[in-house]
Structure formats: structure tokens, C-alpha cells
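Engineer: Make a model of this:
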Amino acid sequence: MNPQTSPISQRQNSAENAFTQACIAFSRPRRIAASEAETAALATATRTTHAHEGEDIAVWTWGEGPRVLLVHGWDSRGSHLAGFIQPLLQAGFSVTLFDMPAHGDSAGEHGSVVHSSRALLSLATALADVQAVIAHSMGSAAALIAFCQGLQVQASVHLCGPSSLSTMVKLQARGYGLNPQQSQAFHAWVEQFIGQSTQSVDLESLLDGLRHPALIMHDPEDKVVPFAASMALNQAWSGSQLIETHALGHRRILTDDDVIIGTVAHLAHNVATDQPA
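Structural biologist: Down below sits the predicted model:
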């Protein structure tokens, strides 16, 4: 029997392939095109680019007033939060959204929550007037890191976000069927890739950034990010409120009218605008 086709060899190849796929899934997001409706919305904005770590990040801005920065998740793009734009403008805010490195219209091929947090902090520092953040999924975790590293806002909203990278790495290893030895190797690979320990960006290490009022919304039936992540964030954040959504899963939360209304109300209550009360 050819050893390359033996059952043992096949299992080894399968295990190696699973490890490789886990690494790719962690570091190389899918580049998603904007829908027709999203493209139309983006066309009404002022588009600019922000230079970050040698590459250009695509940025879109609407309106005048206190700036709200919209932060998308993994395998996503800024325009996926387009449903928030008009309600925020009507409430007296200006709105900026952007595509993370290696996402949407931004440059790059690799990323992670740590890479995204650096891009978020870099852009917010350049803008200099970000008063609030609305963040979904991985973008929420990136925002938590940025808060701990100096980004100060008056309020934020977190939708279906993970709160600890170590937990997500374990879940990803499990999802790809990695055995204990491979899982340990995957964790080590992740830490090498992001340039720091996963523990350094777990919730327990980010508490100093949780200093403003926050609204957290999450569906307990979310199959991408466990609801327990938002429960832990709410418990650790004394100035936060957790709202359970229903039948929205991980992504429909971005287009739900009640979620958008609640988000805008939270920001309007905590961020001063020129709009009449």
C-alpha cells in the first residue's frame, strides 16, 4: 500500500489541513462586496482614506454634529451598519464608518481583532472628535481593546460581541476539530501572529477602558458569538445595560428597527447634540 494513501496518512493530512484552515480563518477574512443598497448609501457620503501601517483604510462620513464611529465585524464591511446612518443623522449626529484592514474596500490581506483595534484607534486618533462608537461582533472586541489603550468616548453600543480572545480561540479550535495538541499549537500560533498573549486582550485585562455608559445587545440564540460573552461584559462593566434580543441571531441585529431605535436613544441620552430635547 502506498503510504501516501494509507488510512493513517489520510488522517494526518486531514489533521494538518484542519490546522491550516483554522489559521487561515483566523487571519484572512473574506472580502465581502457591498450590496446595491449599501453602494447607494455610500455614494451619498464624503469618502476619504486613512493611512494606517503602510496601507489605506477606506472611510465614509455623513453629516455634522457629534461623531459616531461605526465598527463592523469579521468577514464584514462598514456598510453592513448602514441602517444606523439616517436615524443617527436625524438625531443630530455625524456618522463615520470604515472598512477594517483586509475587509471591504480597504487594503491588506491579513487581520485579526488586534489588527482591527490598532486600525480603529489610529483612525479615531486622526479624526480627533469621536464621541461614540457602535460596534458589531469582532468590532466590539476591537473597540474594547481601543478603549483600554486610550480611546475615550461618551457612550458606546456593543452588538453580539466577544469579550475574551482566549475563549474565541478555543471555540475556533473546537470548530475545526483540532485535537488537544493541535489546539495548543493553534493558540501559540495565534499569539505569534498578533504579537502578544491572548490573555492580554481578554476582558479581565481591558477593565480600565470601561469608563463610559454602554448598551450591550445580544441574541441568546446567536450561533457565532456566545451570549455568555455579553453577560460577562455586562457584569464587568458597571455602567452598562444588557438587552436580550430575540430571533435576530448574529447578523440580523444590524437591521432590526428596535435595535436601531434603542441604539440611537442610548447615544442621544449620553452624548450632547444640538438637537432640541
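
Engineer: Please count neighbours and contacts with C-alpha atoms only from this point.
Structural biologist: Will do.

Engineer: quick one: the helices in the stretch 101-250 of the chain?
Structural biologist: For the stretch 101-250 of the chain, the helices defined by DSSP state H, counting those that start in this stretch cover 113-127, 138-148, 165-175, 180-194, 227-236.

Engineer: Nearest to residue 78 among those would be which one?
Structural biologist: helix 138-148 (10.0 Å; Cα to Cα).

Engineer: looking at the helices of the stretch 101-250 of the chain, which is closest to residue 92?
Structural biologist: Going by Cα to Cα, the one of these nearest residue 92 is helix 113-127, 18.2 Å.

Engineer: List the buried residues of that closest one.
Structural biologist: Within helix 113-127, the residues that count as buried by 16 or more other Cα atoms under 10 Å are 113-124.

Engineer: Could you do stretch 181-196 as well?
Structural biologist: Buried, per 16+ other Cα under 10 Å, within stretch 181-196: 182-183, 186-187, 190, 193.

Engineer: Name the nearest of these relative to residue 61.
Structural biologist: Of all the buried residues of stretch 181-196, residue 193 has the smallest distance to residue 61: 31.8 Å, by Cα to Cα.

Engineer: Can you give me the separation between that closest one and residue 54?
Structural biologist: For residue 193, the distance to residue 54 equals 18 Å [Cα to Cα, to the nearest Å].

Engineer: Would you do the same for the sequence below? I want to compare the two.
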Amino acid sequence: MSIAAALVGGTLNTTSLASRRLAGRGAFALFSTPLRRGRLRPAELDQIAGARTATMTVEGKSVRTYRWGSGERPILFVHGWWSRGSRVAPLVPGLLARGYSPISFDAPGHGESGGRSTTIMEYREIIRRLHAEYGDFEAIVAHSFGVAASFYALRDEVRAGRLVGVSGVGEFGYLLEKFSGHLKLRDRVSGELRRLIEDGLFPGRPDIWRNFSATHRPEEFDLPILLIHDDGDSMVLPEQSRRIAAAHGDRVRLIVTNGLGHNKILADPGVVDTVLHFLDS
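Structural biologist: Got it, this is the predicted structure:
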């Protein structure tokens, strides 16, 4: 636990002794706002320079989109929290060589997009609009929180031939558990945070903790799924991918790597080759 996390968590817990609601609002502000946007990496510069960019507006926020290729045979990349669409860069050369058109975006509060916060609903709306523009995706490749968002979008009109989930969040409630555990929040704070998420971010939407989870209603999905997760991932535990695999059964292939962590895994040559082979097969 970092010193900053200890200070923040301690402050919220102390505040809750006087006002649970005030502490909950403070936790809610942190939970719903990415604290960093993720920097453009040097290895991504050439690929981003070659992308065709565009902008859409979602909930009043400007969203940057990227496309390589002609737009035919589209493959969508969905990034995670504190990340950006440029993380698709290691896959771009191989996808183009196979005749695919890689597409990605920066969610609100991330990368080059506007806004300070975002939700799984905004992710879904962006994915839906790109689907309306380019047609059915040959595949969706998603990372971290983007995996849960992709499963949710696939429940609602979006269609794809295959799905790749890397370091994926399988259960929406895991995000709350991870956040509360990282800050060591008392039950009175995490309980209030849970209520604010339900009432503030998703009013009128019952049972969000199940409905936004990749493990919920697996019978609604009928596409091959590749899951890749590192056994040393401390940000999203590999148990999340194991639970997705258990829920979806024979349509899933799960690969567990070693020593790649949560973020480096996307750029690993072996992982890139595995993803491309899965798309070829």
C-alpha cells in the first residue's frame, strides 16, 4: 500500500466517523474519475502518426477515435482504466498485414478525449457507434476494464466474430472490492460508495453488479473467446479471467503467462503472436 493510498484511505475512514455521506462522496469522486490518462509511449508514436483520427461526442464529451486501413474487416481495440487507444500499436502491423482494419478510441477522461470521468455505459455507447459506422467487427480485442465493457456491449446490438480479453475484469463488483481494499476503506465508507455508484452513476438500472459482469448470462454469447492473463498481475487478479472461462465453458481458451504483469502483457511479442494466430484460426 502506497503512502498516498494510506493517507487518502485514512482520511476517508476518519471523515466517516463524523459523516458517512461526506466520506462516501469523497470516495465516489475518486472511484469515478481516472487520476491519470496514460502517456503515449515512444513505441506507439509511429503507429499513432499513421492513424486516421476522428471525433465523436458522447454525453457532451469529445471522444477521439483512431483507424488504420480501409475500414474493411474491422477489429476493435477497447482499452482499460488509466489507459488509451494507442495501446493497440503492437498489434497494428500484424493486423494490417492480414487485411484487417484496426480501430480504437480514447474513452472520456483518457488519452486525447475530453471530460474527466467515464462509465461502462459511455464505453458501450462508443462501441455501439463504431459498430454502426463500420459494421460487424471481425473481432474485439480488449484489455482490463475494457473486457467487462466489451462483454456488456456485445449483449446489446454489437456483433463480433471473436473476442480477445487480456488481463480482463470479469465481475463488475470486483472494481469496488479492489478500490475499497486498496484504500482499506471501512465498511461504512464502502457501503456508502456502493449506494452512490448505484444511485449516482446508474439510476434506475437494477442489479448492475451482475448485469455489467462478463460472467452473467453466458448463454447470450456464441463466439470463440481467447483470454490471456498473467499469473503475477496484481492490478486485476488472474482469478477474474478464470471466472470468465468457467462461466463460458468450451468456447473459451485461457492462457496464463508469467512475468508480464498487467500492462506490459499487451506489447509482449509472444502475446501479440498468440492473438494474431487466434484471429487467423
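
Engineer: ok, the buried residues of stretch 181-196 of structure 1 vs residue 161 of structure 1, which is closest?
Structural biologist: Nearest to residue 161 of structure 1, judged by Cα to Cα, of the buried residues of stretch 181-196 of structure 1 is residue 190 at 19.2 Å.

Engineer: Would you mind finding the match for the closest one in structure 2?
Structural biologist: Alignment note (TM-score structural alignment): residue 190 of structure 1 maps to residue 197 of structure 2.

Engineer: Residue 108 of structure 1 too?
Structural biologist: Alignment note (TM-score structural alignment): residue 108 of structure 1 maps to residue 115 of structure 2.

Engineer: List the contacts of the residue lying closest to that match once chain neighbours are set aside.
Structural biologist: Nearest non-adjacent residue to residue 115 of structure 2, counting by Cα to Cα, 6 or more residues apart in numbering: residue 109, 4.9 Å away. Listed by Cα atoms under 8 Å, 6 or more residues apart in numbering, the contact partners of residue 109 of structure 2 are 33-34, 37, 115-118.

Engineer: residue contacts, the equivalent of residue 142 of structure 2 over in structure 1?
Structural biologist: Using TM-score structural alignment, the partner of residue 142 of structure 2 in structure 1 is residue 135. Taking Cα under 8 Å, 6+ apart, we find residue 135 of structure 1 in contact with 70-73, 143, 156-159, 161.

Engineer: can you put those residues in JSON lines and add distance to residue 204 of structure 1 and neighbour count?
Structural biologist: JSON lines is the format used below for those (distance: Cα to Cα, whole Å; neighbours: other Cα atoms under 10 Å):
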{"residue": "70", "distance to residue 204 of structure 1": "25", "neighbour count": "27"}
{"residue": "71", "distance to residue 204 of structure 1": "22", "neighbour count": "29"}
{"residue": "72", "distance to residue 204 of structure 1": "23", "neighbour count": "28"}
{"residue": "73", "distance to residue 204 of structure 1": "21", "neighbour count": "26"}
{"residue": "143", "distance to residue 204 of structure 1": "15", "neighbour count": "29"}
{"residue": "156", "distance to residue 204 of structure 1": "19", "neighbour count": "28"}
{"residue": "157", "distance to residue 204 of structure 1": "19", "neighbour count": "24"}
{"residue": "158", "distance to residue 204 of structure 1": "17", "neighbour count": "28"}
{"residue": "159", "distance to residue 204 of structure 1": "19", "neighbour count": "28"}
{"residue": "161", "distance to residue 204 of structure 1": "15", "neighbour count": "28"}
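
Engineer: Grab the two from the residues you listed that are most spread out in space.
Structural biologist: Across the contacts of residue 135 of structure 1, the longest distance by Cα to Cα is 15.3 Å; it joins 73 and 156.

Engineer: how close does the nearest residue to the match of residue 142 of structure 2 once chain neighbours are set aside sit to residue 21 of structure 1?
Structural biologist: Of all residues not flanking residue 135 of structure 1 in the chain, residue 71 sits nearest, at 4.5 Å (Cα to Cα, 6+ apart). As judged by Cα to Cα, residue 71 of structure 1 and residue 21 of structure 1 stand 26 Å apart.

Engineer: Residue 9 of structure 1 too?
Structural biologist: 18 Å.

Engineer: Please list all residues in contact with the equivalent of residue 130 of structure 2 over in structure 1.
Structural biologist: Under the alignment (TM-score structural alignment), residue 130 of structure 2 pairs with residue 123 of structure 1. Contacts of residue 123 of structure 1 were listed using Cα under 8 Å, 6+ apart, and they are 50, 52.

Engineer: Looks to me like residue 70 of structure 1 is in a helix.
Structural biologist: No. If the criterion is DSSP: H, G, I helix; E, B strand; the rest coil, then residue 70 of structure 1 is strand and not within a helix.

Engineer: What residue in structure 2 is paired with it?
Structural biologist: Match for residue 70 of structure 1 (TM-score structural alignment): residue 77.

Engineer: same deal with residue 41 of structure 1?
Structural biologist: Per TM-score structural alignment, residue 41 of structure 1 is aligned with residue 47.

Engineer: That match reaches residue 89, doesn't it?
Structural biologist: Yes. Applying Cα atoms under 8 Å, one finds residue 47 of structure 2 in contact with residue 89, separated by 5.8 Å.

Engineer: Which residue of the two possesses the greater neighbour count?
Structural biologist: residue 89 (21 against 16; other Cα atoms under 10 Å).

Engineer: can you point me to the longest helix in structure 1?
Structural biologist: In structure 1, assigned by DSSP state H, the helix with the most residues is helix 7-27.

Engineer: show me the residues around residue 104 of structure 2 that make contact.
Structural biologist: With Cα under 8 Å, 6+ apart, residue 104 of structure 2 has these contacts: 65-67, 76-78, 85-86, 88.

Engineer: Same list, those residues, but as a markdown table with distance to residue 248 of structure 2 please.
Structural biologist: Below are those laid out as a markdown table (distance: Cα to Cα, whole Å):
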| residue | distance to residue 248 of structure 2 |
| --- | --- |
| 65 | 30 |
| 66 | 31 |
| 67 | 31 |
| 76 | 21 |
| 77 | 21 |
| 78 | 20 |
| 85 | 27 |
| 86 | 29 |
| 88 | 25 |
